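Enquirer: Next comes the sequence, and after it the predicted model I'd like to discuss.
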Amino acid sequence: MLELSGIDKSFGTRRVLDGVSFAVGDGRMTGFVGGNGAGKTTTMRIILGVLAADGGTVTIDGAPIGPDDRRRFGYMPEERGLYPKMKVLEQIVYFARLHGWKTAAATRNATDLLERLGLGERLDDTVESLSLGNQQRAQIAAALVHRPEVLVLDEPFSGLDPIAVENVQQVLTDYAAGGAPVLFSSHQLDIVERLCDDLVIIAGGRIRAAGGRDALREQHGSTRYEVLLAGDAGWLREQPGIDVIDFDGGWAVFEADDPEARRAALAAAVAAGEVVSFGREQTTLAEIFKEVVR
């Protein structure tokens, strides 16, 4: 487990991180979300040792992270750091060699990874000849080629088309399934919501919410419920404890803070005829984000 506890960081008089604490579990995808300037990149750089924290600790499996531990990390910065004149395969093999891989093994692994990321036909092209989206895929390959045990990725989906997003999602999911803690930031909340097991929301340098995706939905979820009946749903407006927000024929959306009122409404719906569907409105990550950073 990768764990941050009480991380503080200031640049001059400006405090950019204030008691940042959260954990990234083994084999779990953790989405790190926040607005511009919220502190995501600074946090990631502290994890990697690029920046030093003013206070707090970063540990892996309960022990402070040292240089040997960080060699097991895969890191993708938001800024691209590839050599533009090098060929794509040559570049990724080079990064594997920096981590101690022999040339033959590095070439096999780099080729396989680039093919999985959809760059199999661009191995002999220079990095600068690639589109920005394909350069992003190559950057991801550079972070993964040495088969790291921990992944920290800053905006890995930036600039990717839908097909590339699917390719990258599958590769990252496979790494997590192999037991690696995966932390990535993204402004694309729909991708985070679809991909992650856990979420960390940061604003103004402070963690505003952290935990499992479903637990956060339950904690910050909508109090609205949706029902679809075979018959007319207009009678719900007369149901005690029910505030109907909208309805059309057999479909209705209502609010009910009291569990007894909800159960009574469901029982009345069953008694009135066939219930096609009944359930709580799904709260999106975007809605949770707006609520906790407000």
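Expert: Thanks, I have it.

Enquirer: drop to CA atoms for contacts and neighbour counts, all remaining ones
Expert: OK.

Enquirer: Would you enumerate the residues in contact with the residue nearest the centre of the chain?
Expert: The centroid of the chain falls nearest to residue 31 when counting by CA atoms, centre = their mean (2.4 Å). Residue 31 sits next to 183, 184, 185, 186, 192, 196, 197, 198, 199, 200 when contact means CA atoms under 8 Å, 6 or more residues apart in numbering.

Enquirer: again, but for residue 72
Expert: Residues counted as contacts of residue 72 (CA under 8 Å, 6+ apart) are 148, 149, 150.

Enquirer: quick one: it and residue 65, what's the gap?
Expert: Remark: distance between residue 72 and residue 65 (CA to CA, to the nearest Å) = 11 Å.

Enquirer: tell me the contacts of the closest residue to residue 87 other than its chain neighbours?
Expert: Leaving aside its sequence neighbours, residue 87 sits nearest to residue 126 (CA to CA, 6 or more residues apart in numbering; 4.0 Å). By CA under 8 Å, 6+ apart, the contact set of residue 126 is 84, 85, 86, 87, 88.

Enquirer: let's bring in a second model and compare:
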Amino acid sequence: MTTLEVHDLTRTFGDRRAVDAVSFQAPGGMLTGFVGSNGAGKTTTMRMMMGVLSITSGEVRFGGAPVTRADRRTFGYMPEERGLYPKQPAIDQLVYLARLRGIPAAAARTEAMEHLDRLGLAERAKDHVEKLSLGNQQRVQITAALMGRPRALILDEPFSGLDPAAVDGMVDLLREHTARGVPVLFSSHQLDLVERLCERLVILRTGEVVADGTPAELQEAGTVRHRLVLDSDAGWVRGVPGVHAVDVDGPTALVELADDATTQRLLATALERGQVRELSPVRPSLAQIYREVTA
């Protein structure tokens, strides 16, 4: 499986560093999520990876070698700014874009219709793009990126504007590409969707990578919290040294503990006061990890 790699990628605009020595990998056969707030540098990074924007310094590698123009011609790319012509039929544009990548017209039309059918848009294939809803325009743009069995996929907000059924259809298509070893890098602001889909995650903050790894690795590195459930009110936990009470709701408390000694002290105190129904670690969600590393 071929890996898509970014090494110390940097882009400056005058005195401002929009992307600052960014390094990460998008392994073949995996969905890699690329997240960060607006202005974090996601789109700029993707544009440099595709050669749309020049690189100030650093390198993009594909299969262990510097990426070439020929490599990029085999990548499927979905830009932030959608590049469809509003007054042309959707199917004609897809065929045209596929032919630019060397796909014969007949094969391109067949493949485009198959993708549109999978995404529930086959009956609208001959409609002008301007007559389609924003969600349906998104389906057409996605289809353009998936044409021709791409060797890598770089998708900027591919799920934006899609309804749940379209998201599921899109995910199925992407899984088919990862099943044949294709690296898929996509950005999204939908953290619940990223958490559900991704085998790897890269988080940017102000142009720098602040977290990179599998969901399990990031959760292990995140702040460990514990849920304490008693048979009486748990408000007293706020006064225990080394305990930070994140939330207290009647007999249930969500706490952060300074160390193992604090855990034992909390448990002993709770047992002195009554029955302890639960004291267990709480796995941080992706949203919690995101808030921690981007704060």
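Expert: The structure has been received and is ready for your questions. What you see is a predicted model, and the numbers here were worked out from it, not measured in a lab.

Enquirer: quick revisit: now check structure 2 for the residue matching the residue nearest to residue 87 of structure 1.
Expert: For residue 126 of structure 1, the aligned residue in structure 2 is residue 128 (criterion: TM-score structural alignment).

Enquirer: That match and residue 87 of structure 2: what is the separation?
Expert: Using CA to CA, residue 128 of structure 2 is found at 5 Å from residue 87 of structure 2.

Enquirer: need the helices for the stretch 51-200 of structure 2, in chain order.
Expert: Taking DSSP state H, counting those that start in this stretch as the test, the helices found in the stretch 51-200 of structure 2 are 69-73, 90-100, 105-118, 134-146, 164-179, 191-197.

Enquirer: Out of those helices, which is closest to residue 270 of structure 2?
Expert: helix 191-197 (34.4 Å; CA to CA).

Enquirer: which bit of structure 1 covers that closest one?
Expert: The aligned range for helix 191-197 of structure 2 is 189-195, by TM-score structural alignment.

Enquirer: And that stretch against structure 2, how far off on average?
Expert: Stretch 189-195 of structure 1, aligned to structure 2 and superposed, deviates on average by 1.5 Å (mean CA distance after the TM-score superposition for structure 1).

Enquirer: Quick one: map residue 40 of structure 1 onto structure 2.
Expert: In structure 2, residue 40 of structure 1 lands on residue 42 (TM-score structural alignment).

Enquirer: Report the separation between its match and residue 206 of structure 2.
Expert: Taking CA to CA, one finds residue 42 of structure 2 at 10 Å from residue 206 of structure 2.

Enquirer: what does residue 214 of structure 2 give?
Expert: Separation of residue 214 of structure 2 from residue 206 of structure 2 (CA to CA): 21 Å.

Enquirer: aligned partner of residue 29 of structure 1 in structure 2?
Expert: Under the alignment (TM-score structural alignment), residue 29 of structure 1 pairs with residue 31 in structure 2.

Enquirer: my guess is its match meets residue 183, correct?
Expert: Yes. With contacts counted by CA atoms under 8 Å, residue 31 of structure 2 reaches residue 183, the gap being 6.8 Å.

Enquirer: Which one's more surrounded, those two?
Expert: residue 183 (29 against 25; other CA atoms under 10 Å).

Enquirer: rewinding a little: as CSV, the helices of the stretch 51-200 of structure 2 with mean neighbour count and distance to residue 223 of structure 2 would be great.
Expert: Shown next, in CSV, are the helices of the stretch 51-200 of structure 2 (neighbours: other CA atoms under 10 Å; distance: least, CA to CA, whole Å):
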stretch, mean neighbour count, distance to residue 223 of structure 2
helix 69-73, 13, 39
helix 90-100, 21, 46
helix 105-118, 18, 41
helix 134-146, 22, 37
helix 164-179, 16, 30
helix 191-197, 15, 17
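
Enquirer: Which one, of those, ends up nearest to residue 275 of structure 2?
Expert: Residue 275 of structure 2 sits nearest to helix 191-197 of all the helices of the stretch 51-200 of structure 2, at 35.4 Å, using CA to CA.

Enquirer: C-terminal to the closest one, what's the next element?
Expert: Reading on from helix 191-197 of structure 2 to the C-terminus, the next helix or strand found by DSSP states H and E is strand 200-205.

Enquirer: Residues contacting that next one, please?
Expert: For strand 200-205 of structure 2, the surrounding residues in contact (CA under 8 Å, 6+ apart) are 24, 26, 30-37, 40-42, 209-215, 290, 294.

Enquirer: PyMOL command for the buried members of the residues you listed?
Expert: To isolate the buried subset of the contacts of strand 200-205 of structure 2 in PyMOL, counting by 16 or more other CA atoms under 10 Å, use the following:
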select buried, resi 24+26+30+31+32+33+34+35+36+40+41+42+209+211+212+213+214+215+290+294
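
Enquirer: Mind checking which of the contacts of strand 200-205 of structure 2 land in strands?
Expert: Judged by DSSP state E, the subset of the contacts of strand 200-205 of structure 2 located in strands is 24, 26, 31, 32, 33, 34, 35, 209, 210, 211, 212, 213.

Enquirer: Go through the helices of the stretch 51-200 of structure 2 and name the closest to residue 81 of structure 2.
Expert: helix 134-146 (10.2 Å).

Enquirer: mean shift between that closest one and structure 1?
Expert: In the superposition against structure 1, helix 134-146 of structure 2 averages 0.5 Å from its aligned positions (mean CA distance after the TM-score superposition for structure 1).
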